[in-house]
Structure formats: C-alpha cells, structure tokens
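Participant: sequence first, predicted coordinates after that:
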Amino acid sequence: MTGLSRALAAAAALVLGGCSGWQSALDPHGTDAARLASLIWFIVAVCAIVWILVVAALVPVLLRRRAPRPEPLAIDHAAERRMTAAVGLSIAATVVVVTVFTLASFVTTRGLGAAADDDLTVVVRGKQWWWEVEYPDPDPANVFQTANEIHVPVGRAVRLRLEGDDVIHSFWVPNLAGKQDMIPGRTNVLTIRAERPGVYRGQCAEFCGLQHAHMAFLVIAEEAPAFEVWRGRQRRPAATPLTADQETGRVLVETRQCGACHTIRGTAAAGTTGPDLTHVGSRRMIAAGLLDTTRGALAAWIADPQTLKPGNLMPLVPLDPEALRAVSAYMASLE
C-alpha cells in the first residue's frame, strides 16, 4: 500500500470506524478483505479519472465566448454534429466503464468465500442484540459457546455459518471480509482468513431494532498454538469459586433468575435464553461491545441492564448491595 493510500485508509478508518479508528474496509488484514479493498480503490481511481476528464472538457466550454449568430434561429449543422459525436462518445464510455465495473466485481466476488473440507467451522447467531458464537465438534463434549467474541487462528480459513435467530441481521467485520446477511430460517456461509494477529471489530450492518447500534463483536486472530490454548480453556467447566464472595455469588446465580436464562457449565445454571457465561470473565467486553469487562462494569450491567441498553431481554433482578458485590465477584472470576 502506498503512502497516499495508507493516509486515505487511515482517514477513512476514522470516519467508518468511529472512535475505534481501526474498523475499516480500507485497511485489510484478511485475504477476502484485501480483494475487496483493491476493488474499491480501482473503482475510486476510475471514477476520479472520469471526473477529471469531465471537468477538463467542461471548463473550456464554460469559459469560451460565443459569437452572436447572424440568424438566431438558424441551425449550425457543424455544431450539431460535434454535439452528437460528444454525446455518442459519452454514452459509449459510460457503457465501457459500467461493463468494466461489472466484470471486475464479478471476478472479485467469485473468489470470495472459497472453502475447503478442513476449514475451521464456527456458528454465529445474530440475536437482539448480541452474538451467540458456537464452536462445533464431532465430540459433543467438546462443543462450547461464547458470546460477542470470535477467536480464529491466523493463516487458516474459517467458515462462518451465519444464522438469524429473531430478525434479519448482517455480519460485517470490514478488516477481514465483506457483509453477509443473517436471515431467520436460513443459513448463510461466509469464509474469513486473517493474515496477521490482531483484534478486529465487527458490527451488525442491518437495522435490527432499538439497540442495533450497540451490537458489536470482536474477531481475535491468534497464532495457532495460542488459539488451541484458548479453545482448550473454553471447553472446561466454570472455575471453582476461591473466595467467600465468589461462592455466595455462585449460589445466588443458581437460585435467582440468572440460572434460568444463562448457562454456566459445571453448575446448576442451565438457561439458554441469554449468553453462556461459563467464561464471561475472560471476554474483552460485555453487552455486545457496550462495556469493557471489569468487575465494576459487570456490577453495573447486573444492577440495571435496561438503563444501559434499553429494550434488551435481560430483566432487572433486584439485588441488595452485598448480593450484587458477590454476584459481580463470581462473574469476574469466570475466566
């Protein structure tokens, strides 16, 4: 990438990525994203050339003085022929440009999403308003779920099976791939391949309700050994409480409404409505990108989720200060 294109990509990242500064289709870190970025730059370059040519042809015409005609109603056949030729040439050039754009788009998109039998498969379900992420395995004991966070190995194609659970969502991680809709009752497939380690922000790109803007996720690309370590940890049951506060929090989670909506493997909590919380303390963020994962943020979310994210499906569970402290301590320990 040239210095100019890097500068333009950085400027576009600030616009497209908001405060994050690194969510941009013009800063590709994946194979498919690089192809799409090349297509974007090609289209921008051709459009810039067309604009320059149009302005170059228009300026002399605007600045030229016309001599008054001796007969105002007389037809200037030479001028008519020139105008006809100019219009015909413009139409032909438009057809050529549109045809070239169509062919370039076809060639670029035809190669996207190529998958092989040994690709890693991850199931992603869009919900209002969070992302359920499941890692299938032939052995049911090795299947696990997480939320709003997708870990992938660097340099390996990952086949994402995208499903909509309630309304139409759209999965988009611009640094790695293009958009793909998630439609209830239908499974779409998108293949991503991260070429270097990093944390890439994704976003729902289809208006899906009140909290659509607060429906982000992270794709964390790691070297293969680090990914396998992470996957091994995720397959384990929840950590055993180590303090009195954590033990009290575990009991409260199992006996209050929490356990009816959330799963914490290795405990009596086995709900399926909300995210799997078995390793929630190891995630970088909660509430689909609304808050960083800290004990304080967990306590704030548990205390009043409707104020922080109005309309989400998590109800307000009344807890006194001591109970809230215990539950937040237990949640933070689940790493």
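Facilitator: On my side now, so go ahead. Numbers count the residues shown, from 1 in each chain.
Participant: contacts and neighbour counts: CA atoms only from here.
Facilitator: Fine.
Participant: does the most centrally placed residue in the chain belong to a helix, a strand or coil?
Facilitator: Closest residue to the average C-alpha location of the chain: residue 202 at 2.4 Å, with CA atoms, centre = their mean. Using DSSP: H, G, I helix; E, B strand; the rest coil, the structure places residue 202 in strand.
Participant: surely it touches residue 174?
Facilitator: Yes: counting by CA atoms under 8 Å, residue 202 touches residue 174, with 6.9 Å between them.
Participant: so what sits against both of the two?
Facilitator: Jointly contacting residue 202 and residue 174 under the rule CA atoms under 8 Å, 6 or more residues apart in numbering are residue 23.
Participant: another structure for you, compare them:
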Amino acid sequence: MNFKFIALIPAVILGGCVGRQSVLDPAGRDATTLLTLFTVMLVGLVVLWIAVNGMMLFFNKLSPRAYDEAAARKLIVGGGIVFPTVVIAALLAWGLSIMPDQRAPGDGLRIEVMGEQWWWRVAYWPEGAETPIVSANEIRLPVGARTEFTLNSAYVIHSFWIPALGGKMDMFPGRDTMISLEPTEAGIFRGQCAEFCGASHAQMAFEVVTLEQADFDAWLTAEAADAVVPESAVALRGAEVFQTQGCGACHAIRGTPAVGQVGPDLTHVGSRESLGAGILEPTIENIAAWIAHTDDLKPEVEMPAYDNMNADDLMALATYLKGLK
C-alpha cells in the first residue's frame, strides 16, 4: 500500500477548503453566516443519521430479540418519526430565521450589475448621486459597510455569486433582484456566474476587491474621473488606432469621443485585476491577444476578433488600453 499517497489525500481535501473562491473560507458577514448555517445543519444531520442508524444496528444486529407490539410501535414512532421531525423542524426554523439578513438594506452605496453575453456591466450609485459611476467586469467594495446590489440580465438567466462574501442571487431578464453583502476583511476574491447561461458560462467570472473605507473612497473618486491622456508615442498611436478601428462605437472611454454602450466601459480598464471577465491577467500581451483572438478565448462572445490588424497597431492599441488607469 502506498502510504505516502494516502497521506496526501487529507491535504488535497483540506486544500479545497481555503482560497479566494471558497465558501469555507469566508471574508464577509453573510458568508460567515452561511458557513455557520452549513456547519450546524451538517452536525444536526450527522447526529440524526447516527441516532437512527445506530438504533437500527443495535436492535437488528447487536441486541436482536422479540419485542411486544406496543414497545415496537413506540420505538418506530418515537425514534423513526418524532425524533427526526423535531430535529429537522428545529434546524429549518433556525435556518429560516437568519436568512432575511442576506437581504438587509445597504448603508448607502448601491451597485447595479447587469449580466451580459458573457460579461458584467457594473454601475456604482453612491448615496445621493444623480448619475452612476460606470465600470465593468470587476466589483470593489468597502470593508465593514453593507452594500446593496440591484441585479438584472440582458438576455438569459445568470446567477451572481461571490462565494467568499455571501450567497447566490439569480438575475432575470427584465426583472430586478436584490442582494446585499458586507465584507469583513480586505483582499481580492473571485465571483462567478453560477447559472449555466451559454457557451462561455464557465468563463463569465469577475474579480472582487474589498478595500478599507478610506481606500475605497479614494478609488471611487478616481473611478469617476475621465480617462488619463496618453503620453508616450506608442500610447498616442494606440489612441488613434482605437478611433480609426471604430472601437468607440461599442466601448466608452470618458473624456474621449468614444461613447459606445454595447460593450464594457474601458475608461479605467488598465487598473482592473483581470481581463475578459476574469479569464486573463491584464498584461499588454494578453490585451493584444484578446483583441486579435476574442472568439477563440471566449466562444460566442459578441465582440469581433481583430485578427487582421498589423502587429505594430495591435501592440500600440494594447499599450494605450493598459495605460487607462
């Protein structure tokens, strides 16, 4: 027997309990509540399973003997019906009592998220704001504050899920749903669409950055600003390529003539933690690869691949986009 292999099994199993996309490694008040719910339910059901099956083992194998009808009826009704019903009812009542907290109102900030094909349209509404701060494919949240999400979908059903911060909420075309989350620690986590939505469902993810309140306020102020003006010759050339290739028909870059609303807002795309809705690191090389081979990297995505662009223009465009911070 390979004991080294056996010794590795617990390490592999426990390795799946931590990480930035694990429900067993919570970083938010709601995720902690759900983990507590899971743990209590699991313990209760294990106790129930052991009790019921223990009785069956005891009376059938360890102490088999004849029982009169009255004693047998009490054993079956009490141990097989009343006891499981009481335990399950208690667990259910307690579980339902804590679930309304998952829909508690926010502390002021509201975020609208629209599920697209296959990416995320994001709009921040600070308290009292008349216009939103638009972003895409990334969500940033303040630690210690409850943020309310309004969710919708453009075409099909999606499901909004940040495992380390809270539970899932479905997104329906033409219908708003709501969830609220309260991070308890700063970090970078991963969200995912949890409802099969088409060819690139598995590649419809997003990064979630939780920040201390002061850092979040500074980021939100910067996010509301127009795009930075390119300074290097390569970036300036990339800005020209962006215009001549017609990218502004689909994408918006605030402070420029690009005002497209079809695709993600690119005003600060260079500052995001991922590219292509969570599938690539946002390097210049990956941005160039995304532009040239979009359909290969994300099947059936609506953005066309610009594989006919010459290498110099492609790298200049990627350099310009990476500089939008």
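Facilitator: It's in. What you see is a predicted model, and the numbers here were worked out from it, not measured in a lab.
Participant: got a TM-score for the two of them?
Facilitator: With the length set by TM-score structural alignment, normalised by the length of the second structure, the two chains reach a TM-score of 0.90; 313 aligned residues with a CA RMSD of 2.2 Å.
Participant: related to what we said a few turns ago, what does the residue nearest to the centre of the first structure align to in the second structure?
Facilitator: In the second structure, the residue paired with residue 202 of the first structure is residue 191, using TM-score structural alignment.
Participant: how about residue 52 of the first structure?
Facilitator: So, by TM-score structural alignment, residue 52 of the first structure is matched to residue 50.
Participant: three-state assignment of its match?
Facilitator: With three-state DSSP as the criterion, residue 50 of the second structure reads helix.
Participant: separation between it and residue 122 of the second structure?
Facilitator: Look at residue 50 of the second structure and residue 122 of the second structure: by CA to CA, to the nearest Å, they are 48 Å apart.
Participant: and those two? Which one has more around it.
Facilitator: Higher neighbour count among residue 50 of the second structure and residue 122: residue 122, with 22 against 13, using other CA atoms under 10 Å.
Participant: the aligned residue in the second structure for residue 284 of the first structure in helix, strand or coil?
Facilitator: Aligning on TM-score structural alignment places residue 284 of the first structure opposite residue 273 in the second structure. Assigned by three-state DSSP, the conformation of residue 273 of the second structure is coil.
Participant: for residue 273 of the second structure, what are its contacts?
Facilitator: Going by CA under 8 Å, 6+ apart, residue 273 of the second structure touches 138, 207, 281-282.
Participant: which parts of the first structure are helices?
Facilitator: 3-16, 31-63, 77-110, 224-234, 244-255, 258-261, 295-303, 305-308, 321-333 (DSSP state H).
Participant: for residue 274 of the first structure, which of these is the nearest?
Facilitator: The closest of the helices of the first structure to residue 274 of the first structure is helix 258-261. By CA to CA, the value is 5.3 Å.
Participant: what range in the second structure matches the closest one?
Facilitator: The aligned range for helix 258-261 of the first structure is 247-250, by TM-score structural alignment.
Participant: how about that stretch: buried residues?
Facilitator: By neighbour count on 16 or more other CA atoms under 10 Å, the buried set for stretch 247-250 of the second structure is 247-248.
Participant: repeat for stretch 233-247 of the second structure
Facilitator: Result for stretch 233-247 of the second structure [16+ other CA under 10 Å]: buried residues 234-239, 241-242, 247.
Participant: the residues you listed: which two are farthest apart?
Facilitator: Greatest spacing in those, by CA to CA: 234 and 247 (17.5 Å).
Participant: to which residue of the second structure is residue 29 of the first structure aligned?
Facilitator: Looks like residue 29 of the first structure aligns to residue 27 there (TM-score structural alignment).
Participant: my guess is that match meets residue 162, correct?
Facilitator: No: contact criterion CA under 8 Å: residue 27 of the second structure and residue 162 do not qualify, at 10.2 Å.
Participant: restricted to strands, list the contacts of residue 273 of the second structure.
Facilitator: Counted as lying in strands by DSSP state E, out of the contacts of residue 273 of the second structure, are 138, 207.
Participant: any of the contacts of residue 273 of the second structure buried? List them.
Facilitator: 138, 207, 282.
Participant: need these in JSON lines (columns: distance to residue 196 of the second structure).
Facilitator: Output for those, formatted as JSON lines (distance: CA to CA, whole Å):
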{"residue": "138", "distance to residue 196 of the second structure": "20"}
{"residue": "207", "distance to residue 196 of the second structure": "19"}
{"residue": "282", "distance to residue 196 of the second structure": "26"}
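Participant: quick one on the thing from earlier: and the residue nearest to the centre of the first structure, how far is that from residue 288 of the first structure?
Facilitator: 10 Å.
Participant: overlap of the contact sets of the two?
Facilitator: In contact with both residue 202 of the first structure and residue 288: 216-217, using CA under 8 Å, 6+ apart.
Participant: show me which of the buried ones among the contacts of residue 273 of the second structure is closest to residue 10 of the second structure.
Facilitator: Closest to residue 10 of the second structure, out of all of those and judged by CA to CA, is residue 207, at 29.1 Å.
Participant: residue in the first structure paired with the closest one?
Facilitator: Under TM-score structural alignment, residue 207 of the second structure pairs with residue 218 in the first structure.
Participant: surely that match and residue 149 touch.
Facilitator: Yes: the pair residue 218 of the first structure / residue 149 is scored as a contact, 4.9 Å apart, by CA under 8 Å.
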